[in-house]
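A.B. asks: have a look; sequence and predicted model below, questions after that.
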Amino acid sequence: MIQDLAPSNNSQYGDGSIRVLKGLEPVKERPGMYTRTQDPTHIIQEVIDNAADEALGGYARKIEVTLHEDDSVSVEDDGRGIPCGIHPEEGEPTVQLVFTRLHAGGKFDKKSGQGAYAFSGGLHGVGVSVTNALSRRLEVTVKREGKIHFMAFGDGFVTDPLTVQGTCGMRNTGTRVRVWPEPRYFDEPLINLTELERGLRSKAVLLPGVSVRLKREGNGRLLEQTWHYPGGLEQYLSERMGEDPLLIPVFTSERFFEVEEGDSFAPGEGASWAFSWHETRSLQGESFVNLIPTSLGGTHEAGLRTGLFEALKSFIEHHGLLPRGVRLQLEDVSARLQFILSIKMLDPQFQGQTKDKLTSREALKLVSTLVRDPFEHWLNQHVEHGKALADLVIRQAMARMKSGQKIEKRKSSGVAVLPGKLTDCESERIDERELFLVEGDSAGGSAKMARNKL
C-alpha cells in the first residue's frame, strides 16, 4: 500500500517553530554528546581533572575525593581556588560562569601565556558545566584571598548566589565541589568505583609528590585509601607487570622542550615514559595527555611505537642481527610491549568530549622524536639486553610471516578476506571465539577495550 505522505494541514512550520537552546539546555537535551551516560563517573572525573590541572601547574599538593552516604561526591584540592570576582566582560561572578556557561574556563588562552593553565586536558571547556547541568544539586566552596566563598546550583541554575561565609588565612586556598548527580540522565545511578579508583591512582602516578585520597562513607564508618607514587611511572609499571621476569629492565625517561630550543614545539611540551617487554604475555599499555587518560590510545601511542620501532630496527641493522628474508614491521616490536606514556602538549585535540582518543597529528612527531634517540643509545650501551629484545622481535616477525603465508593459501582457496570493520580473534580455538555486533564505531572501541588479553 502506498501511503499519502502529503503534509498535514495542521502542521505549521514558521519562525516560531525554530527552538534555540540556551545555557546548559543542549547538555540536558543530548547528554550523550557531552559525556558518557552509562553512569555518573565521567562527570565526577571532570571535577577531578580540574583539581589535577592545579596540581599539574604546581599549585596543589593534595586531591581528596569523598563518596558520601547520600550518593553525592565531593572533590577538594588545595590549589589557588576558582576566581570569585566579577568577570570584566560578562558582569557575573567568574565562578558562576565556570559552572553555568559552556566553553568558559581558564584553559583557552594558552599560547599568549595569559591563560590560567599552560597545559590541561583539552579545549572543549564544557567539563564542570556539564557536571552542573546533569546534577540535581551542586555546591562549590572556594578559599581564596583570605575569604571563604560559597555558591550552589540546582538543575544547572543558581539557587544560592555567591556569598562570603567566613575568613581564612591568605595561604589557605583551594576549591571544594560537592555533586549530587541526577539519576534520570544515566543508565546506572551510582559511581563506578573501580573506574574511579583507577583514575585516582593514575593521577597519583603522573603527579609524583601529590597525595590523592579516596574516602567512602557507609554504615557509620569512614574508609580511606591514599595513593602516593614517589617513584612515578617506573614504580607503577613495575607493580602492573607483577612478578613475571622482564625481557629488559624497565626503561624510564622524560624530555620536555625548553625556551627557544626549537620551532616545532612549545616550551614545556614533552613526554614521560616507562616501558618493557614480556617474553610471553601481551598487556595493554596506558597513556595520558595532560593527565587525561586516553583509553583508546591515539597519535601519541603511535608515536611511541614508531620511535621504539625505529630505534630497535637501527640497532638490529647495526649489529647485523636480521636474518635474510625477514622484514620487520611495527607490530613485531609492539606485540609484547607494556608501557606507561604521559605527554604534555598545548591545545590537544581529542575524538569527542570524553577525550578517550588523542587525534593531534603533532603528538606522533613529538613522542617519536623524543623516544628514539635515548632508547637507541640505551640499546647500544646495553648490548646483551638489546640482543635479547632483538631476538624476541625477530621471532615475532618470522611467526607473522609464516602466518601470512597460511592466510595467502586460504585466500587462494576461496575463503573471504576479513572485512576492515572486524578485529580478528587472538585465539585459534573455536570455543574461545566470539562475534560482537555493536551499534557503531564508538561502541566498537569500547568493546575492543574490554577484550581480555591475559
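C.D. replies: Yep, that arrived.
A.B. asks: C-alpha from now on. contacts and neighbour counts both.
C.D. replies: Fine.
A.B. asks: for Ile48, which non-adjacent residue is spatially closest?
C.D. replies: Val75 (6.5 Å; CA to CA, 6 or more residues apart in numbering).
A.B. asks: tally of neighbours for the spatially closest residue to Leu223 that is not a sequence neighbour?
C.D. replies: Once flanking residues are discounted, Leu223 sits nearest to Arg216: 5.0 Å by CA to CA, 6+ apart. The number of residues packed near Arg216 is 15, by other CA atoms under 10 Å.
A.B. asks: ditto for the one 5 residues further on
C.D. replies: The burial count assigned to Arg221 is 8, neighbours taken as other CA under 10 Å.
A.B. asks: do you know how far it is from Glu64?
C.D. replies: Note on Arg221: its distance to Glu64, by CA to CA, to the nearest Å, is 17 Å.
A.B. asks: and Leu389, by the same measure?
C.D. replies: As judged by CA to CA, Leu389 and Glu64 stand 42 Å apart.
A.B. asks: now the helices for the stretch 1-150 of the chain?
C.D. replies: For the stretch 1-150 of the chain, applying DSSP state H, counting those that start in this stretch gives helices covering 25-29, 41-56, 94-100, 127-133.
A.B. asks: again, but for the stretch 351-454 of the chain
C.D. replies: Ranges of helices in the stretch 351-454 of the chain, per DSSP H, counting those that start in this stretch, are 361-381, 383-412, 441-449.
A.B. asks: select, out of those helices, the one closest to Gly154.
C.D. replies: Distance to Gly154, taken as CA to CA, is lowest for helix 441-449 among those, at 31.5 Å.
A.B. asks: mind listing what's buried in that closest one?
C.D. replies: Buried residues in helix 441-449, defined by neighbour count with 16 or more other CA atoms under 10 Å: Gly444.
A.B. asks: returning to what we had before: you'd agree the residue nearest to Ile48 is up against Leu200?
C.D. replies: No - judged on CA atoms under 8 Å, Val75 makes no contact with Leu200 at a distance of 11.4 Å.
A.B. asks: just to revisit the earlier point, confirm the residue nearest to Leu223 sits in a helix?
C.D. replies: No - counting by DSSP: H, G, I helix; E, B strand; the rest coil, Arg216 is not found in a helix; it is strand.
A.B. asks: which residues touch it?
C.D. replies: Arg216 sits next to 66-68, 222-224 when contact means CA atoms under 8 Å, 6 or more residues apart in numbering.
A.B. asks: comparison target, given below:
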Amino acid sequence: MSQAQYNESSVTVLKGLEPVKERPGMYTRTDSPTHIIQEVIDNAADEALGGFADHIDVTIHTDGSVSVADNGRGIPVGLHPLEQVPVVELVFTQLHAGGKFNKKSGNGAYAFSGGLHGVGVSVTNALSTRLEVTVKREGKIHRIVFAGGDVLEPLAEIGKCAQKDSGTEVRVWPDGRYFESPHHQLPELERLLRAKAVLLPGVRVHLSRPAKGEEAPQTQSWHYPHGLKSYLLNLLENAQEAVPVFAAESHIGADSDSDFSPGEGVSFALTWLEEGSVASESYVNLIPTPLGGTHEAGLKQAVFNAVSNFINHHNLLPRGVKVQSDDVFNRVAFVLSTRVLDPQFQGQTKDKLTNRDALKLVAAVSGDPIELWLNQNVDAGKKIADLAIKQAQARMRSVKKIEKKKGSGVAVLPGKLTDCESEDLRENELFLVEGDSAGGSAKLARDKATQAILPLRGKVLNSFETHRDQLFGNNEIHDIAVAIGVDPHGSGDTVDLSGLRYGKIAILSDADVDGAHIQVLLLTLFFKHFPQLIARGHIYVAQPPLFRVDVNAQGKSKPARKLYALDQQELDGILERLQTEGVRDSAYAISRFKGLGEMNPDQLKDTTMHPDTRRLLQVRIPAGGGENTEHIFVKLMGKGEAASRRAWMEAEGDKVEADI
C-alpha cells in the first residue's frame, strides 16, 4: 500500500480569487447564478440608498448574460494609493476590497450598506466566464473586462460623456460549471427588484428580458410612491385583514443621546389577518433576510409589549388567560426595513441578521409608534386584542387535551431535573447540560416558564451497540428517557410520542473537544434509540461561545461592549472589525471560556439560551442520507471498528480543524 507524502510541498496556498473557485458554496448559493447577480444589484442599490442614484436598470440578454446599470457616482478608476492598481480592478479581483468599511470613522464611501467583507462582486467575477465593467465618471467613459476573475482587457478610456453623467454598468456571464442550474431564477430576481423599489423611495427599477421570436423585449418597471404600505397590500392580495395596514418610520436623530448611531432605525408596515397565509418580509440596509433574525425579533417584542399594554390598560384579559408573544404575533403580516450601521449576518449569503443590538434598536424605536397607533385607533386595538386572547385560549385548550391522553402510571421524574412551568409542547425546551456547575448557571439563566434543565454527570455511555433492555442500567440515560417522556425505540418501530414533554431537546456542552465528545455520545443515543425524535425535528445542539471580547467605551457615543465568538474564525473576524473601527489593541481584552461553568448566568442566557439571541442548530438527517449516516456512526462508534477508524484518521486527519 502506497503511503501519501506529507511534506512542505503538500501545503497549498490559494491566492486571489482561487478560494472562491475552490469552494464556491462558502461564498454564494450554488443552486443557480441568481445570488451572484444579486451582489451586483445590491451595489447599485447601495448607491441609491446613499442618495447618489435614482434608477437601476437590469437587462437579461439572449446569450444568458445579465447587465446591471445605475446612475450613481461610478466606481473610482484612478490608482489606489497603496496598491498602485486601478480601484475598479481591485474591487473585482481582490477579496476584502471595497468602499463599505470604516462606516463609523466616516472614511468609507457608504454610511449604510449591506456590504461587510468586500467579497460580493469579486465572487461574481470569480464565478463568471466573462465580466465587463463600464464606468462613467468625471466626463470620461472607462471599460475593463475580466475572464474567470482575471483581467482580460486592462482598464482603458473608451469615450467621453457629459460631466454630470455618471454611473456604473456591470455585465456578467455566469460560469455554469459552478452552479446546479445555469439559469437565473426569474421570480426571485423580480421579487428582489420590486423590493428594492419599495425600500428606496423615488428610485425607479427596471427589468428587461428577451421575448420569444422577434418580439420586442419584455420590460417591467417598479416604483412605489407610498412605500411599504402599498407593498404590503400587494403581498397580501386577497387575504382578509382584521385591521387596516399601519405603517411607520422611526430613526435615531442626530442630537439623540441614545446608545445607537444617528440614522439607524426602522421603517415598517404591518397588519393582522383573520385567515390565510401570513406574508412577511424583512430587510437590513436593503438586503433581504429570508431567515429573519434579531431585527424581526425586535419588532415581535415591540408589538407584543404594545398590545399587552393596551390589553391591560383597557382591562380586556379574561381571568385565567395569559397572553404570550406568539399569541399576538402569529397572525401579523409585515414588511420590515432596518437600517443598521454595522450589520452582522449569518454567512456570506446574508439570509439572517445576528446583531444582538439590532433587537434592542428595533424594539426601542418601533414600540412607541405602535402603542400610539393602538391608542388612537381603539376599535382596531380591541380587534387585535380579541385575536390574541382567542389564540391564547385555543393554546390553553390544546394543552388540556394533551393532559387527558396521559396515562396514570407516569414514572417519577428525576430529582435533578429542574422542570419548567408550562405544559405546552410547542414552547417547552429541555437543556441537557454538561456538568453540575454548568447546570447551576443554566438554572439561573433559563426562562422558568418554558425551559427545563437536566444536568448530566460525566460522559454518557456509548450506547451504539447497547441493547435496548440494558439502556436503563445507565443512570444518565434512564434520567433522559424519563424526563423527555418517550421510551427507547428502533427506526422501524411504531412509537407513541403522546407522552413527549418537550418540543425542543437541546444538547448544551462546553465549546471544546470534550464537549464535542459529549455531543457525539448524546447524538448517538438519540440516533440509535430515539430516532423518531430526530425525524420529527425535536433534537437540537446549542452552541456556546468559546471567546469573549470586552471592548472599552469609545467616548460618550460608544458605550462599552461585550462581543462573543463561537470559534477562532469568528474571533478573527471580530478583531478585524475592531481594527477597521480604529479601536486600539489596548482598548479591548480577549478572554477564553474554559467551560460553561465559567460563564455567569447573564452571559449564558444572552449567548446560548435566550430564543432571540442564541445559536441553536436543529439536528436533521438529509433526505436519502440514512444509509450514509448509519455507515458513519458504525465507523465512529462501533466497538469492532478500531481498524477502519484508524485508516480513516490516517487518510483524513490532515483536514481536521480542532481547538485542543
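C.D. replies: It's in. The structure presented is a predicted model; accordingly, all values stated were derived computationally and were not measured.
A.B. asks: translate the residue nearest to Ile48 of the first structure into the numbering of the second structure.
C.D. replies: Under the alignment defined by TM-score structural alignment, Val75 of the first structure corresponds to Val68 in the second structure.
A.B. asks: repeat that for Phe251 of the first structure.
C.D. replies: Aligned partner of Phe251 of the first structure by TM-score structural alignment: Phe246.
A.B. asks: so what's its match up against?
C.D. replies: Residues in contact with Phe246 of the second structure (CA under 8 Å, 6+ apart) are 229, 269-271, 373.
A.B. asks: next, the buried residues of stretch 305-325 of the first structure.
C.D. replies: For stretch 305-325 of the first structure, by 16+ other CA under 10 Å, it's 305-313, 315-316, 322.
A.B. asks: ranges for the strands of the stretch 101-250 of the second structure?
C.D. replies: With DSSP state E, counting those that start in this stretch as the criterion, the stretch 101-250 of the second structure has strands at 128-137, 140-147, 150-160, 167-174, 204-209, 218-222, 246-251.
A.B. asks: include distance to Gly50 of the second structure when you put those into a markdown table, please.
C.D. replies: Conversion of these to a markdown table gives the following (distance: least, CA to CA, whole Å):
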| stretch | distance to Gly50 of the second structure |
| --- | --- |
| strand 128-137 | 17 |
| strand 140-147 | 23 |
| strand 150-160 | 26 |
| strand 167-174 | 14 |
| strand 204-209 | 15 |
| strand 218-222 | 19 |
| strand 246-251 | 16 |
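A.B. asks: for Leu236 of the second structure, which of those is the nearest?
C.D. replies: So among those, strand 246-251 is nearest, using CA to CA, at 13.7 Å.
A.B. asks: and that closest one against the first structure, how far off on average?
C.D. replies: On superposition with the first structure, the average gap between strand 246-251 of the second structure and its aligned counterparts reaches 0.7 Å (mean CA distance after the TM-score superposition for the first structure).
A.B. asks: ok and that strand relative to helix 356-376, angle-wise?
C.D. replies: 130 degrees (axes from the mean of the first three to the mean of the last three CA atoms, to 10 degrees).
A.B. asks: distance of the corresponding residue of the second structure for Cys84 of the first structure relative to Leu127 of the second structure?
C.D. replies: Residue pairing (TM-score structural alignment): Cys84 of the first structure is matched to Val77 of the second structure. Using CA to CA, one gets 23 Å for the distance from Val77 of the second structure to Leu127 of the second structure.
A.B. asks: neighbour count for these two, which is higher?
C.D. replies: A count of neighbours by other CA under 10 Å puts Leu127 above the other of Val77 of the second structure and Leu127, at 28 against 22.
A.B. asks: so that one makes contact with Lys21?
C.D. replies: Yes - taking contacts as CA under 8 Å, Leu127 of the second structure lies within contact range of Lys21: 6.7 Å.
A.B. asks: pretty sure Ile590 of the second structure is touching Phe547, no?
C.D. replies: Yes - taking CA under 8 Å as the definition, Ile590 of the second structure is a contact partner of Phe547 at 6.9 Å.
A.B. asks: of these two, who's got more company?
C.D. replies: Neighbours were counted for Ile590 of the second structure and for Phe547 using other CA under 10 Å; Phe547 has more, 20 against 14.
A.B. asks: not counting sequence-adjacent ones, nearest residue to that one?
C.D. replies: Per CA to CA, 6+ apart, closest to Phe547 of the second structure is Arg592, 4.5 Å.
A.B. asks: hang on, the earlier thing: dump the contacts of Phe246 of the second structure to JSON lines, plus distance to Phe101 of the second structure and neighbour count.
C.D. replies: Formatted as JSON lines, the contacts of Phe246 of the second structure follow (distance: CA to CA, whole Å; neighbours: other CA atoms under 10 Å):
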{"residue": "Lys229", "distance to Phe101 of the second structure": "32", "neighbour count": "21"}
{"residue": "Ala269", "distance to Phe101 of the second structure": "30", "neighbour count": "22"}
{"residue": "Leu270", "distance to Phe101 of the second structure": "33", "neighbour count": "24"}
{"residue": "Thr271", "distance to Phe101 of the second structure": "37", "neighbour count": "22"}
{"residue": "Trp373", "distance to Phe101 of the second structure": "38", "neighbour count": "16"}
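A.B. asks: sweet, I'm off.
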